[in-house]
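>>> Provided below for reference: sequence and predicted model.
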Amino acid sequence: MPQLNRNRKIWVYLPPDYATSNRSYPVLYMHDAQNLFDDATSFSGEWQVDESLNRLFEEGDNGIIVIAIENGGADRLAEMTPWSNPSYGGGDGEAYVDFIVQNLKPYVDANLRTLADQPHTGIMGSSLGGLISLYAIIRYQEVFGKAGILSPSLWFTDDIYNFVTSTGKQADVRIAFVAGEQESSDMVPDMQAMYNTLRNVGFSADELSFATDADGQHSEWYWRREFPPTYQWLFQTSTVLEGSVQLRGLRYWPNPSVDTLYLEGLPASNSAWQARFYDGLGRLAKSTVVQNDQISLRDLISGHYYLVLHNENDQWAVIHLQKVE
C-alpha cells in the first residue's frame, strides 16, 4: 500500500468456471481476508465465502470474483477508520480506500477478466470493515455500485454521518445493512440512523436494504450465515434484469398495502405479467402472476419487499412495497 508504505497479502477467489470459460465477472472487494476462507487463519471462525459462492454457482448463480485484503493486525483499526477517535486513535481509512481504488482495482482489472464498471463492482465488510465499506461507497460512488454493511461500527465516529450528509447521492447504488439484535444496544439504532441519513440525502428505498436478526451476534458465525443472502441481494436481481427495458409511468397503490396491490399502466402482453416478491436480503418470498391489474398479498407476512414485475418482452419494473396487517 504505497499510500501508507505498508504491504498486505491479497486473497483471490475465482468462480468455478473461470479457467474453462472466457466470461468476465463482477468483483467484490472484501476486508479481513484471514477470516473469509480458512479456519486456520481466522480470528474466531471463517465466513466460508468460497464454499458459499461455489454452492450458489451450482444453484445457478453467474459467479463473482472476490478480492480480499488481509487486515494489518495492529494496524487494522487505523486502516479501517477514516477519522480518529479520541479514545482509540485511527484515521488511516482514507489512504486505505485510496489504495483499493487507485492501486488494487486497476491491477485486478488488468490481470483478471472482470466487469470493471460501477454496477458490477462491490465492497463488503463487517464491524470496522462495515464502517470502511460504507465510507468507500459514499466517497467513490463512481467506482462502487454495491456495498454490504454488516454490523457496522458506526459508534466509532459521528463524522461518518456528516460525511454522508455533505457528500450526498451522486450515483445509483445498492447498500445492504445487516445487524443482529444481540449485538451492542447501539448497533441497530445507529444503523437505523444511518439508513435515515442516506434516505434524507436522496438515496431511494429501492437502493437500500435494512435487515436485523433476533439471534444475530457480533461474530463470524453470524456474518458467515448472512453473507450469501446479502451477496444475492446486492448482485442477483440486477443480473436477472440486465438488458431488460424498464417501464415508465407505472402507478401502484396503496403502499403500504394490506391484502391487494392495484396497478395501472402495465403494457399489454401476450403472456401474463410475472410478479416476484423478494425480502430485504434478496430471498424469494412469493411468486405469482398479475390478474386484472391486481396482485393478492394475503399470503405474505408483514414486512418490506421488492416486487419485480417482468414479462416475456423483457419489460420490467421494481417496486419497493410494505405489507401490513
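All right, it came through fine.

>>> from here on, contacts and neighbour counts on C-alpha atoms
Fine.

>>> Counting by contacts, list what the helix ranked longest in the chain packs against.
Across the chain, the longest stretch assigned as helix under DSSP state H is helix 220-241. Secondary-structure packing of helix 220-241 (3 or more C-alpha pairs under 8 Å, 6 or more residues apart in numbering; DSSP states H and E): helix 49-58, strand 146-150, strand 174-180.

>>> That one versus helix 49-58: what angle between them?
30 degrees (axes from the mean of the first three to the mean of the last three C-alpha atoms, to 10 degrees).

>>> Show residues contacting helix 220-241.
Residues outside helix 220-241 that contact it (C-alpha atoms under 8 Å, 6 or more residues apart in numbering) are 35, 44-49, 52-53, 61, 120, 126, 146-148, 150, 174-176, 178, 216, 280-283, 316.

>>> from those residues, which would you call buried?
By neighbour count, with 16 or more other C-alpha atoms under 10 Å, the contacts of helix 220-241 hold 35, 45-49, 53, 61, 120, 126, 146-148, 150, 174-176, 178, 216, 280-282, 316 as buried.

>>> Assign Pro106 to helix, strand or coil.
Pro106 falls in the helix class when you classify it by DSSP: H, G, I helix; E, B strand; the rest coil.

>>> Comparison target, given below:
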Amino acid sequence: MATRRQSLILTVLLAMPVLVVAGLLYVMSGVTDQRAEAERERAAAARVEDARRAAGAAAMGPRVVRPETLEQGVVLIVLDKSGRSNADEPIYFASSLSAWNPRDNRFKLGSRSDMRWQLHLRVPAGTEQVQFKFTRGSWDRCEVSADLSDIENRSLPEVDVSMLQPGEPPRIELAIERWSDERPSAGAVEDPVYGPIKATGTVKRLQVSGGAGSASGATRDVLVWLPPGYEDPAYAGKVYPVLYLMDGQNVFQKHSKIPAEWGADETARGLITGGQCEPFLIVAVPSLGASRMEEYLPAPALEGVTPAGDRFVEWLVTQVKPRVERAFRTDPRPERTAIGGASLGGAIALHAATRRPDIFGLALVESLPLTAGDAAAWKTWQSGLTSWPGRLFLGVGGREFEPDATDRNQALVQAVRDLHAQVTASGVDASRVRLVVGDQDRHDESAWARRLPEALRFLFPSPEGVPGK
C-alpha cells in the first residue's frame, strides 16, 4: 500500500513540470490572441481614420500649392534616362537659389538603390518661384532635350497637399532626357574666356592676377574693346573714357553657356560711328564659375555664400584699373570711368560705384536681384547706400521671372523703383539718374542688349548731346 502511494506521489511530481509548462503555454496563447486582436482593432481603426481623412480631403477637394511655400520642403526624385550620371559625376540642382552655380554641394542629389537620384529641397521663406536646370557639375554637362537641343529653365510644378500628413514633404518625379556633352560637337571644348574672340572691332587680351574669395589666387584675361579710331596715328595723344563690364565672357560674343550676348561691341561701334556716343573703351572682366557669387555678392543675401564683394571692389581698384591704365590710353577721372553689370554683376557694379564714387563716377546697373534669397539682407545693404555716382542707369524687366509669376515680377520692379526714388530723394538731380523698365523683358542677355543703347547714350553722350556743351 505504501509502495503504491509512493508511486502515485512520484508520478504527480514528475508530471507537475509538464502541467506547469502547459499552463503557461495556455496563458501565453491567450495573451497572444488578445494582442493580435488589439492589433487588428488598431489596424481597423487606422483604416477607418485613413478613410475618414481621405473622405474629408475628397470633400474639401485638392489643395494645390507651389512647393516653394512649404516649410517642410519637397523631395525631388530624378531619373537620368541617359545613365551618364554616376558617383564621380553626380547630378546637381543648378538654380536661381544658388545664382546658377552648376556645382553647389548644397544642392547635390544623392543616388538611390533604384537607379534614381534624390534631393530634399527646402526653399528659403519668401521665395516665390525657383527656376532650375540639372547639371553634372558644369554647364558643359547640362541637361538637354531628347534631340539634344537646349531646354528652357524648369520650374517646380504645383503639388496637391490635401493627402499629406502634417510636415510630410510632397514628392515630385522628374526625368532628364540627355546631356549636352552627348552632342557630337561636345569634344571640342568651348572656352568663352580663352578661346578665339569673335567680335566687331578690335579686342585685346590683358592678363590680371587675383580676385576675391576663392578666386583670390586666380589669373584671368580681361578683354579690352577699342573704339573706332583708337589705333589711328592721328589720335595717338587722345585719352578715352572706360566702361568696365562684369561677366565679361558674355559681353562680346555668344557661347553655348548663355542664350544670347550683350552685343556690346556692335552696339558701341554703331553709336560711336553714328555720332550718338563719344568714343570709349570697354573692359570686359570675366567671372570665374563657382567664385562668381562670392566675388559679386555685396551682402549676406544668399545662403551658403560668403560675400566677398568689398574685396572684389578693392581688387578692381588696386589691380585691374591700374593694369588697364598702364596698357591703354584711358582717362582715369571718375567722371570718365563707368562700371556695369547685370543681376549679381549689377549688384557689385552698384556696390563699387557707391563705395568708391571717387573711382567709378558712372554706373550701368541691370536686373538687380533685390528680391532673391534674403530680401531683408538686400534691403539692409540698400539702406546703407548713401553716396551715388555722377550718372546712374537702372534697368529692369517686367518679366524677369516666369511670365505667370506676376507678384514676384511686380515686387522686383517695385524694388528697383524704390531704389530710384532713394537716389533722387538723396539730392541727386533727376537728370543724372535714369530708370528703364522693359515691360516684356526677361532676365537674360537679350533684354540687357535691348536696353544697352539707351544706357550707353546716357553714360557716354556725344558732346553735342550734353547740355551746356
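That came through fine. Predicted model only: the values in this text are computed from it and were never measured.

>>> coming back round to it: okay if I get the helices and strands packed on helix 220-241 of structure 1 as TSV plus distance to Asn162 of structure 1?
Output for those, formatted as TSV (distance: least, C-alpha to C-alpha, whole Å):
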stretch	distance to Asn162 of structure 1
helix 49-58	33
strand 146-150	18
strand 174-180	18
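
>>> Quick one, which of the ones you listed gets closest to Leu321 of structure 1.
strand 174-180 (16.6 Å; C-alpha to C-alpha).

>>> What's the average distance for the helix or strand just after that closest one when superposed on structure 2?
Once the chain leaves strand 174-180 of structure 1, the next helix or strand it forms, by DSSP states H and E, is helix 187-200. By mean C-alpha distance after the TM-score superposition for structure 1, the fitted helix 187-200 of structure 1 averages 1.6 Å away from its aligned residues in structure 2.

>>> how about the helices in the stretch 1-150 of structure 1?
Remark: helices of the stretch 1-150 of structure 1, listed N- to C-terminal, are 49-58, 76-79, 93-99, 105-111, 128-139; assignment by DSSP state H, counting those that start in this stretch.

>>> Deepest in the core, which of those is it.
helix 128-139 (a mean of 26; mean count of other C-alpha atoms under 10 Å).

>>> Not counting it itself, show me its contacts.
By C-alpha under 8 Å, 6+ apart, helix 128-139 of structure 1 touches 31-32, 77, 80-82, 93, 97, 123-125, 143-154, 160, 164, 167-169.

>>> Which stretch of structure 2 lines up against it?
Using TM-score structural alignment, helix 128-139 of structure 1 corresponds to residues 344-355 of structure 2.

>>> Same question for stretch 226-233 of structure 1.
Going by TM-score structural alignment: stretch 226-233 of structure 1 matches residues 451-458.

>>> Please apply the same query to stretch 264-278 of structure 1.
So stretch 264-278 of structure 1 sits over no part of structure 2, by TM-score structural alignment.

>>> Equivalent analysis for stretch 199-208 of structure 1, please.
The aligned range for stretch 199-208 of structure 1 is 424-433, by TM-score structural alignment.

>>> quick one: the matching stretch to chain centroid distance?
32 Å (C-alpha atoms, centre = their mean, to the nearest Å).

>>> Kindly report the same for stretch 51-66 of structure 1.
For stretch 51-66 of structure 1 - counting by C-alpha atoms, centre = their mean - the centre lies 16 Å from the chain centre.

>>> again with stretch 97-117 of structure 1
Taking mean C-alpha positions (C-alpha atoms, centre = their mean), stretch 97-117 of structure 1 and its chain are 19 Å apart.

>>> in structure 2, what residues pair with that stretch?
So stretch 97-117 of structure 1 sits over residues 313-333 in structure 2, by TM-score structural alignment.
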